[in-house]
Structure formats: structure tokens, C-alpha cells
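1. Here is a sequence together with a model predicted from it:
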Amino acid sequence: MAFQIMTMTDAAADRVKAIVENSGPDAKGVRVGIKKGGCAGMEYTVDLVKEPDARDDMVTHGGASVWIDPAATLYLLGTQMDFEVTKFRSGFVFSNPNQTSACGCGESVELQAADLAELARQKQAAEA
């Protein structure tokens, strides 16, 4: 069994479905990636998917589809995507074990690539 790159909470799946429903008949889901930017060095990206890229991995949960940019895979392994609404903002949030720090405003993060050998050891231990 392969590693699941990312998981979604019910709240994230509900928000993805709402985005798709409000974006017209061509919308299929969203695509998550990372880009250089912000004061901590990297930012998560979430874009509407109308035409899926065959190179992307896909995660589904509760009827929602999220594609993952292959350039972001090593940085997103083990990440949980959530959606939260607070008094001051609403948006997707990512609980990422590969995050080493974040800026004070929370808009950018510092990420390191996942340790594949450690993930393999954890998977073997769980299966034993």
C-alpha cells in the first residue's frame, strides 16, 4: 500500500464541495501546492481545478476531490488539510509534520522535505 500524501477533515471536504458547487459546471475540485514567498519562505496554494493534471496525485474525502502538485509532494506528506472559521478569518489550514516554523502572521511557513526512510520505518512498525 502506498503512502497517502495528505488527508482532509470533514470541514475541508465540505468547503471544497461548496467551492466546486459555486464555481460552475467545469469545476472538479481544488489543487494544493506550495510556492516560494512570504517572510518564512513558502506559502500554500489552493487553486480551482477545471482540468485535472495527470501528473497530480488525488485525495478524496466525503465526495470532495483535491489534487496535489507533484512538486509539493515531499513537503506535504502526512499533512492534514482543514477549514476553519474564526472571528477574524476563514480559510484552509494545514497541519503539516514537515513544517519547521511559520511567520508571525501565519501566512507563510518554512518546510523541509519529508524523511522517506523514517516514514517507511513507521509504516513497517504499524504493520507489524
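-> Thanks, I have the structure now.
2. C-alpha from now on. contacts and neighbour counts both.
-> OK.
3. Which parts of this protein are helices?
-> Ranges of helices within the chain are 10-21, 73-76, 116-127, based on DSSP state H.
4. a markdown table for the ones you listed, including mean neighbour count and distance to residue 102?
-> A markdown table is the format used below for those (neighbours: other Cα atoms under 10 Å; distance: least, Cα to Cα, whole Å):
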| stretch | mean neighbour count | distance to residue 102 |
| --- | --- | --- |
| helix 10-21 | 19 | 21 |
| helix 73-76 | 22 | 14 |
| helix 116-127 | 11 | 23 |
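5. Let's have those helices in a markdown table, adding distance to residue 41.
-> Listed next are these as a markdown table, based on distance: least, Cα to Cα, whole Å:
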| stretch | distance to residue 41 |
| --- | --- |
| helix 10-21 | 25 |
| helix 73-76 | 13 |
| helix 116-127 | 22 |
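6. alright, now check it against this:
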Amino acid sequence: MAITLTPAAANRIRSYQADSPGTLGLRFGVRKSGCTGFAYVIDMASEAGPDDHVFESAGVKVFVDADSLPQVDGTEIDFASQGLNQQFVFRNPNVEDACGCGESFSTRA
């Protein structure tokens, strides 16, 4: 499988890259958090790690560490704007359960 970006997400990441010269793309993964298990982590990637899997979608590279990949493989990342609120939205086919506040999730992996 892979990590994919919608055109809106790719455009937003490109704007972050324009503001941060030298970045390679998006770093996407998870960390242990909350009552359900994991929370998403996103940042701009300044270098590739030795265990990174690199996906390219809509002309943007997405770096995922090997430990995070089982929880996020197949995820589509979107970027949504509603009024003053803007955020990345994750459509992850691996999610089995999420906490009520949306802070954390668990997967089948």
C-alpha cells in the first residue's frame, strides 16, 4: 500500500516547503498517546531516516518510519478549511477505535 495526499493536502505541504527551504517533504507517523493508543504526528522532513519508507503522492514526498508504517499504511491525508479552522484530515483504513475527543486511535496492526 502507500500513503496518499489529496490535492489540497499536497498544496498545503508545498506551501510549508516554500516557507522552509531545504525540507524534503512531509514526515508522517504516530506516537503513543491518549486513552486509545496512538496519535498522528506530522512535521516537515529535513532528512530521511535509515528506516524510513518514502512515498510520493501528487509530487510531494511523504516519509514514514518503519515503526509507524503498520498503523498508517493506506492512509489518505487531506487538508480541510472550515471558516477559520484549518487542519489535516486522516482517512486511515487501519483504525478500529477512536477516543470520544478524537485525540487518539487504535489499529488492527
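-> Great, that's in hand. As the structure is a computational prediction, the values presented were derived from the model and not from experiment.
7. Got a TM-score for the two of them?
-> Once superposed, the chains reach a TM-score of 0.88 (TM-score structural alignment, normalised by the length of structure 2), with 109 aligned residues with a Cα RMSD of 1.5 Å.
8. Give me the number of neighbouring residues for residue 47 of structure 1.
-> Neighbour count of residue 47 of structure 1, defined by other Cα atoms under 10 Å: 12.
9. correction: residue 63 of structure 1
-> Neighbours of residue 63 of structure 1 (other Cα under 10 Å): 11.
10. which position in structure 2 aligns with it?
-> In structure 2, the residue paired with residue 63 of structure 1 is residue 59, using TM-score structural alignment.
11. got a list of what that match touches?
-> By Cα atoms under 8 Å, 6 or more residues apart in numbering, the residues touching residue 59 of structure 2 are residue 10.
12. Centroid-nearest residue for structure 2?
-> Nearest to the mean C-alpha position of structure 2, by Cα atoms, centre = their mean, lies residue 28 at 3.9 Å.
13. any idea what sits nearest that residue, other than its immediate chain neighbours?
-> Of all residues not flanking residue 28 of structure 2 in the chain, residue 42 sits nearest, at 4.7 Å (Cα to Cα, 6 or more residues apart in numbering).
14. so that neighbour touches residue 31, yeah?
-> No. Applying Cα atoms under 8 Å, one finds residue 42 of structure 2 not in contact with residue 31, separated by 10.4 Å.
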